[in-house]
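**Q** With the sequence up front, the predicted model follows.
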Amino acid sequence: MKFKSGFSSTLIFACLLLFSFTVTAQEMQAPVISLSPERGFWIESQDGFMGLKLGFRLQQQLIIETPYSEDESIQTNFFIRRGRLLFKGYVFDKKLNYFIQLGVDRGQITLLNAEYRWKPNSTTQVSFGQLFPTTGRQFQTSSKNLQLADRSDVTRFFFTDWDLGISARKSFLVNDHLAFKVGISITHGEGKNMATAPGGWAYASRFEVLPFGLFNANGDYSESDLYHEPTPKLSIGAAYYFNQDAYTKYGNTEWKGLNDNINEYYLDAIFKYNGFSFLGEFIHRTVENELLVTPFNTLLFSEKVSGKGLYIQGGKFISENLEPVFRISFLNPDDRAQTSRNKFIEQQKFVLGLNYFMLLHNLKFQYQLGYIQQKFMDQGSKSYLESLAQFTISF
């Protein structure tokens, strides 16, 4: 009897538990699932408790370099320029969301962005985690939204890299015709995914003025005038970056305890009107003690190099989908540091290209032809043509 009583009690409990699961399952509603170019693959619970966007970006490039010298051969490269997996979403509160970006190209997986973003309103954002410091405009423009196939050689040469820390951005709307944007960041200054910060901290600040009001769809950080601004739009920005005791960035702990600070200055502007766009940026970097003689009389050179650079670029839509573009860039890094690295001490690059947009920046084909001149300290100069084609799909 005891056995039967215990069994009956267990059976009744199991039935009640199963019934509760059934009721709960019936009460749970299926999540909302959508797929669009703007949001990618989006999943959201019916009650709005959590949401997740899954996105990707794939950019394939074909590059053919044709040197003017008969002593050098034509170089052809076909590769995946960028492969990205993107995860965006929120849990509990839509004002607090997260952003994760993985680089899956070049035979490895790299964690790029890993940040939480708090957006109390449409004009304020505070981010913390692995993020990009608030420096130059093209640094902060997504590779998806570039007017040419890649960022300028100037921007790439002075690349700051992702870092661990916190940043804050704020927009001030004075009226329909005047706005300001400010941004600050404090990071540990050692680069992405570093467990410790043995050096000092890195500080960045940025200020922008928009004398004709805001751009459509954040167009000041999306190159090409895809929305054909009906009235002129202009943004002028300036930024400063200081990395204290950055010997890890220098690439060797031999600099530890020396004056190993990095200073970077940025001045940029972007203009758009009726399908025409123009963008320019000047960057100046100073690296203290970029060359170091060890006690064994060996020469070490910093991975970061002093110098300055300037580029301008622009384009004009001639139809709904076609945009001829150009870019001119001048790069003048430090002579002594570059000579020690067996690199050029001056570079000029002139590029003409054509963009075909099938779906904004989400689906496009880009072709460009560039003429590059490089000057070396001991090897004279080098000139070559660069033909580049790129296909982008990003959702």
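**A** Cool, the structure landed. Numbers count the residues shown, from 1 in each chain.

**Q** okay, CA-based contacts and neighbour counts for the rest of this
**A** Fine.

**Q** Give the burial count for Gly48, as a bare number.
**A** 14 (other CA atoms under 10 Å).

**Q** how about stretch 261-269: buried residues?
**A** Asn261, Ile262, Asn263, Glu264, Tyr265, Tyr266, Leu267, Asp268, Ala269 (16 or more other CA atoms under 10 Å).

**Q** So the first one is in contact with Lys249, correct?
**A** Meaning Asn261. No: between Asn261 and Lys249 there is no contact under CA atoms under 8 Å: 9.7 Å.

**Q** could I get the buried residues of stretch 261-269 as TSV with secondary structure and distance to Thr141?
**A** Converted to TSV, the buried residues of stretch 261-269 look like this (DSSP: H, G, I helix; E, B strand; the rest coil; distance: CA to CA, whole Å):
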residue	secondary structure	distance to Thr141
Asn261	coil	26
Ile262	strand	23
Asn263	strand	21
Glu264	strand	18
Tyr265	strand	17
Tyr266	strand	15
Leu267	strand	15
Asp268	strand	13
Ala269	strand	13
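
**Q** so can I have JSON lines of those residues showing distance to Ile186?
**A** Listed next are those as JSON lines, based on distance: CA to CA, whole Å:
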{"residue": "Asn261", "distance to Ile186": "15"}
{"residue": "Ile262", "distance to Ile186": "14"}
{"residue": "Asn263", "distance to Ile186": "14"}
{"residue": "Glu264", "distance to Ile186": "15"}
{"residue": "Tyr265", "distance to Ile186": "16"}
{"residue": "Tyr266", "distance to Ile186": "17"}
{"residue": "Leu267", "distance to Ile186": "20"}
{"residue": "Asp268", "distance to Ile186": "21"}
{"residue": "Ala269", "distance to Ile186": "24"}
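
**Q** Below is structure B, check it against A:
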Amino acid sequence: MQTDLRSACCALLLLLGALLCARPTAAAPQPDSVRRTPAFAVEIGKGITYRSPGESFALTMRLRMQSLVGLSFDRDFTFREIEARIKRLQVKFNGYVYSPKLVYYIQLGFTGHAANARSNSDIVADAILYYRPSAAWSFGLGQTKIQGSRAQITSSGLLQFVDRSIVNGEFGSDRDFGIFIQYDLPRDKGFTFTAKSSVTLGEGRNWGRSTNGGLVYTRRLEFYPLGRFKQKGEVSEGDLAHEEQVRIMLAGAFSYNHKAVRTQGQRGDLLPDGASRNLSNWYADFLLKYRGFSFCADFMGRTCGRPLFDDEARTWIYTGWGCNVQAGYIIRKRWEVALRNSMLFPRSKVQPRAGYERRGQTTLGVSHYLVGHAIKFQADLSYNHRTRAVKNDYTRWAFTFQMEVGL
């Protein structure tokens, strides 16, 4: 772990130094049709960008850090614990090589990730190369997020709360290695849609191989009846772009994980004794933005024919469904007040393992945006409740504060 981290850091420093020390060289006269762009550009929130003369190479590097402090309390506000850590420390690279049609995206993370059941040396989060023959089509090979729920697709740096909902935490997908295809109907105004499809390994990030032949097949459709959002607002929370016209997204997705070996497909514990299960996840999303107001609703669930195992104490597969509804309003493009309510409904067969019949979380969030989502401060106050809970010693109240700085 330490050796990998040291090597990655040294490589990043050498690359950054080479870019900063480079000087544009004289180039032969080029036709006016060849695009000429500045060699270097630095902008908060958009990173450090370098483009070679012509269209042979482009690189944008971004840095992001999230620092979190959280306090937990019992039902009677008795203090339980404090959490303080660097939640995320990431470096991102994207651009094109050889041709603008060959686009790459790399993301490195230097904090451990619970999705990796093998180790915490989970440095490589994304590493994928896309071929984009036209504005409508995109073909990718590598490791990136499975295009399932809206909540999971949205980057952790573009949230209007400190973290994603408990519903996404239970049913959301994660990164995987495979083939990714996307089609965007090329239309500037009016109704349009996006279709996404992928075939992936199934066991999640940095897994390496599937020994039982199981794969994941995912399909997602997004409809925009009134046109697309500004500034890719469909993949960011809060209406920072201040849509002048009502914008709506309706989406649905289905993911079938054949012979999954982990409790949540791409995440979770390994199933006991080399067992595997077929998991089906479904997602439905609604998003609306208009003049600083945003509203979204997410529905998702999982089915599995045999979710229980012999080891009564630990391993089982959460089946059931959940819904998440949240809304927010941005004041003067700097302050946002948001409210979220999330509910989980486990199937009756797994309720004894879950320890409750229904679980809910209500969150009030306040965000202060200094430079959009790039530099912001966020505070959440959450109330947790469970119906017919086996134990009542769970955290009832939680306060979290997060600071995010990105270049």
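**A** The structure has been received and is ready for your questions. The model shown is predicted, which means the values in this text are computed figures rather than measured ones.

**Q** Any idea what the TM-score is?
**A** TM-score for the superposed chains, counting by TM-score structural alignment, normalised by the length of structure 1: 0.85, backed by 363 aligned residues with a CA RMSD of 2.5 Å.

**Q** Please name the nearest non-neighbouring residue to Ser329 of structure 1.
**A** Tyr311 (4.0 Å; CA to CA, 6 or more residues apart in numbering).

**Q** now do Tyr394 of structure 2
**A** Asp74 (7.1 Å).

**Q** Who are the contact partners of whatever residue of structure 1 lines up with the one you found?
**A** With TM-score structural alignment as the criterion, Asp74 of structure 2 lines up with Pro67 in structure 1. Listed by CA atoms under 8 Å, 6 or more residues apart in numbering, the contact partners of Pro67 of structure 1 are Ser73, Ile74, Lys382, Ser383, Tyr384, Leu385.

**Q** Distance check, the nearest residue to the second one once chain neighbours are set aside against Gly307 of structure 1.
**A** Translated: Ile74 of structure 1. What sits nearest to Ile74 of structure 1 in space, not counting adjacent residues and going by CA to CA, 6+ apart, is Thr66, at 4.9 Å. Thr66 of structure 1 is 27 Å from Gly307 of structure 1, where distance means CA to CA, to the nearest Å.

**Q** out of those two, which sits in the busier spot?
**A** Between Thr66 of structure 1 and Gly307, counted using other CA under 10 Å, Gly307 has the larger neighbour count: 22 against 18.

**Q** As a check, name the ranges of all helices in structure 1.
**A** Per DSSP state H, structure 1 carries helices over the ranges 2-27, 137-140, 153-157, 247-250, 335-340.

**Q** distance from the second one to structure 2 after superposition?
**A** Once the two models are superposed, helix 137-140 of structure 1 sits on average 0.8 Å from its counterpart in structure 2 (mean CA distance after the TM-score superposition for structure 1).

**Q** count of neighbours near the closest residue to Tyr383 of structure 2 other than its chain neighbours?
**A** Once flanking residues are discounted, Tyr383 of structure 2 sits nearest to Trp397: 4.8 Å by CA to CA, 6+ apart. Here the number of neighbours of Trp397 of structure 2 (other CA under 10 Å) works out to 23.

**Q** Aligned to Trp397 of structure 2, what sits in structure 1?
**A** So Trp397 of structure 2 corresponds to Leu385, using TM-score structural alignment.

**Q** Correct me if wrong: its match contacts Thr66.
**A** Yes: assessed by CA under 8 Å, Leu385 of structure 1 is found in contact with Thr66 at 5.0 Å.

**Q** my read: Glu264 of structure 1 touches Phe282, true?
**A** No: contact criterion CA under 8 Å: Glu264 of structure 1 and Phe282 do not qualify, at 10.6 Å.

**Q** Quick one: the strands in the stretch 51-200 of structure 2, in order.
**A** For the stretch 51-200 of structure 2, strands defined by DSSP state E, counting those that start in this stretch occupy the ranges 57-73, 79-97, 99-109, 124-131, 137-145, 175-184, 192-200.

**Q** so which of these comes closest to Arg332 of structure 2?
**A** The minimum distance between Arg332 of structure 2 and the strands of the stretch 51-200 of structure 2 falls on strand 57-73, with 24.1 Å, by CA to CA.

**Q** how big's the offset between that closest one and structure 1?
**A** Relative to structure 1, strand 57-73 of structure 2 is 1.2 Å off (mean CA distance after the TM-score superposition for structure 1).

**Q** same check, this time on stretch 295-303 of structure 2
**A** Relative to structure 1, stretch 295-303 of structure 2 is 0.6 Å off (mean CA distance after the TM-score superposition for structure 1).
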